[in-house]
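Asks: Structure of the sequence below:
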Amino acid sequence: MDAFDRDAAISALAWQIELGADEAIADLPVDRYVDVPPPEPAAPVAAAQASDAPALPKTDPTAGHIAEAARLAATAHDLETLAHVMQGFDGCSLKQGARNFVFSDGHAGASLMIVGEAPGRDEDIEGRPFVGRSGQLLDKMMDAIGRARTADDPTNAVYITNVLPWRPPQNRDPSVDEMAMMKAFLLRHIELAAPKCLLLLGNSAMKTLFETSRGITAMRGQWKEVAGVPAIASFHPAALLRNPAHKRAAWEDLLNVKAKLK
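Replies: Okay, here's the model as predicted:
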């Protein structure tokens, strides 16, 4: 480079520095007066990769609650501990809206164990199963076959519980998820109470323990085995209050239970 070009370059650089241009931002000059073509659309690589990627498995919260209930039930070695772990179980949302935890009533060593569906309004208030109109009818039914929840003799007593220990809102039927969630607790309850016979009252109790989708009308009066115990299903007392025509069939089932216990 000759002296003139060198001096001219130095002068041009000094002029740019005075204007505030103190660093280079590109290796080559850019002509701002030339039209720049629009950029080509980017290939949808991310979308293609997303469509090719395997879908993540969906988690089932109910399955997790069922597993947790089974784990807790297995830790209970007596009825008192079972009641304690059930009260501490947070998987069932019914617990949040119920007044009381309803575990059982009657003689825990009774040869006959009754399983109902869920607490109603009166049961939720008192914290005991079958204390409303249905409970009064149940007591009369038990008395007819020589049984009572207040009896001290296990051969004349009865032990009562439900599939669910918390009242569903507006006394609605228990949901499939709720019954599945509490089933492990119920089976452990039966094992610890060790009755000689089970009487399942209503669709929810029957479907939970018989593992069937058929209704109570089709399944009542049939003996099956639940946790090693003979079990029979019959109409819930509430159904008998609504439809007295079922009382004859319910009486047949009670006589069947009485004969089995002999």
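Asks: make it CA atoms for all contacts and neighbour counts henceforth
Replies: Fine.
Asks: residues touching residue 166, list them.
Replies: 94, 95, 98, 100, 101, 102, 118, 119, 124 (CA atoms under 8 Å, 6 or more residues apart in numbering).
Asks: again, only using 6 Å
Replies: For residue 166, the contact set (CA atoms under 6 Å, 6 or more residues apart in numbering) comprises 94, 95, 98, 101.
Asks: can you check residue 200 too?
Replies: Residue 200 neighbours (CA under 6 Å, 6+ apart): 114, 115, 206, 233.
Asks: Including neighbour count, distance to residue 107 and secondary structure, could those residues go into TSV?
Replies: As requested, the contacts of residue 200 are exported to TSV (neighbours: other CA atoms under 10 Å; distance: CA to CA, whole Å; DSSP: H, G, I helix; E, B strand; the rest coil):
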residue	neighbour count	distance to residue 107	secondary structure
114	23	11	strand
115	26	14	strand
206	28	22	helix
233	30	21	strand
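Asks: closest to residue 184 among those?
Replies: residue 115 (14.0 Å; CA to CA).
Asks: need the helices for the stretch 1-150 of the chain, in chain order.
Replies: 3-18, 45-52, 61-75, 79-88, 94-97, 121-126, 133-144 (DSSP state H, counting those that start in this stretch).
Asks: ranking the ones you listed by burial, who's on top?
Replies: helix 121-126 (a mean of 18; mean count of other CA atoms under 10 Å).
Asks: quick one: contacts of it?
Replies: So helix 121-126 is contacted by 99, 100, 129, 131, 132 (CA under 6 Å, 6+ apart).
Asks: Counting neighbours, what do you get for the second one?
Replies: Neighbour count of residue 100, defined by other CA atoms under 10 Å: 19.
Asks: And this one, please, so the two structures can be compared:
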Amino acid sequence: MDSALDWHAARAALEWQLEMGVDEALADAPVDRFAAESARVAAQAQAAPTTATAPAAPMRAEAVDPVAEAEEAAAAAPDLDALRDAMGAFDHCALKRGARNLVFCDGTPGARVMIVGEAPGREEDMQGRPFVGQAGQFLDRMLAAIGLSRAESVYITNVMPWRPPQNRDPKPDEIAMMQPFLRRHIALANPDVLVIMGNISAQALLGKRGILRLRGQWAEAEGRPALPMTHPAYLLRTPAAKREAWADLLSLQAKLRETANQG
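Replies: Now for the predicted structure:
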């Protein structure tokens, strides 16, 4: 009985092998190809050198210091045109990616009065010039009241050359990385007097905030007389503050006469 079962099982196995394509016997015993492959890999491992190679140290990205790069780029600018190009090439300020235009300056380079505003608004961003919206038009009327104009006697820039989204205040790190460009801008324009308009400008040039407390009090910034004033946009929102702004303009006029006599 057992032999009959063995014979039928062997026949079934042979028929299965024929169906699978086995039509020739090469050896009396089957060959375990998986075991042969494992033996080959083990032999190669034994023949390989035993000295272990230390894994390569991971690459470290070098830290970027935006302020240091800004200082280097600003210092290398020999004139205002080169400074504009250097600011345009500076890619570390995120505001640049959301702005339409670099807002560099307006007015008369070399003028005795240099006004430093805060940051561009919508109109300034579209035109690439500072103080061209309603606040800019009001600024022009303020200057005309004491015989000044951007066409002849005033040079204008901002702390930030790019518009912050939704006109938010620039962040401290954004101000810090643009300060080297502002300082170089003032040095190249070389005005007799600075007018610092708004809180952001006061923070950048005087290291202080609280423009309503600071306004009208002469200080020194970048080695020259500096007059903090409320921003024209604030005056449009707060007409009662225009009287104080008029007093500040008269103080500016007196300072220009004083410095002219000293020269």
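Asks: Buried members of the contacts of helix 121-126 of the first structure into PyMOL, please.
Replies: Selecting only the buried entries of the contacts of helix 121-126 of the first structure in PyMOL, with 16 or more other CA atoms under 10 Å as the criterion:
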select buried, resi 100+129+131+132
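Asks: quick one: which of the contacts of helix 121-126 of the first structure sit in strands?
Replies: Among those, no member is found in strands (DSSP state E).
Asks: and residue 208 of the second structure, that one's in a strand?
Replies: No: according to DSSP: H, G, I helix; E, B strand; the rest coil, residue 208 of the second structure belongs to no strand; its state is coil.
Asks: Okay, it and residue 114 of the second structure: tell me how far apart.
Replies: Applying CA to CA, to the nearest Å, the value for residue 208 of the second structure to residue 114 of the second structure is 19 Å.
Asks: Could you do residue 231 of the second structure as well?
Replies: 14 Å.
Asks: How about residue 176 of the second structure?
Replies: On the measure of CA to CA, residue 176 of the second structure and residue 114 of the second structure end up 20 Å apart.
Asks: what's the answer for residue 205 of the second structure, then?
Replies: Counting by CA to CA - residue 205 of the second structure and residue 114 of the second structure are separated by 13 Å.
Asks: can you pull the contacts of the aligned residue in the second structure for residue 197 of the first structure?
Replies: Aligned counterpart of residue 197 of the first structure in the second structure: residue 193 (TM-score structural alignment). Contacts for residue 193 of the second structure (CA under 6 Å, 6+ apart) come out as 113, 225, 226.
Asks: Neighbour count for residue 205 and residue 114 of the second structure, which is higher?
Replies: A count of neighbours by other CA under 10 Å puts residue 114 above the other of residue 205 of the second structure and residue 114, at 26 against 20.
Asks: all helices of the stretch 151-263 of the second structure, in order?
Replies: Under DSSP H, counting those that start in this stretch, the stretch 151-263 of the second structure gives helices at 172-189, 199-206, 211-214, 232-237, 242-262.
Asks: Turn these into CSV, including distance to residue 159 of the second structure.
Replies: Output for the helices of the stretch 151-263 of the second structure, formatted as CSV (distance: least, CA to CA, whole Å):
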stretch, distance to residue 159 of the second structure
helix 172-189, 6
helix 199-206, 6
helix 211-214, 15
helix 232-237, 16
helix 242-262, 21
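Asks: Can you tell me which of those is most buried?
Replies: It is helix 199-206: most buried of those by mean count of other CA under 10 Å, with a mean of 23.
Asks: could you give the angle of that helix to helix 172-189?
Replies: 60 degrees (axes from the mean of the first three to the mean of the last three CA atoms, to 10 degrees).
Asks: From the chain's centroid, how far away is whichever strand or helix holds residue 10 of the second structure?
Replies: Assessed by DSSP states H and E, residue 10 of the second structure sits inside helix 2-19. Its chain's average C-alpha position is 80 Å from that of helix 2-19 of the second structure, according to CA atoms, centre = their mean, to the nearest Å.
Asks: Go through it and flag the buried ones.
Replies: Per 16+ other CA under 10 Å, helix 2-19 of the second structure contains no buried residues.
Asks: measure the aligned residue in the first structure for residue 246 of the second structure to residue 258 of the first structure for me?
Replies: Residue pairing (TM-score structural alignment): residue 246 of the second structure is matched to residue 251 of the first structure. Distance, residue 251 of the first structure to residue 258 of the first structure, by CA to CA: 11 Å.
Asks: Among the contacts of helix 121-126 of the first structure, find me the one that's closest to residue 143 of the first structure.
Replies: residue 131 (15.2 Å).
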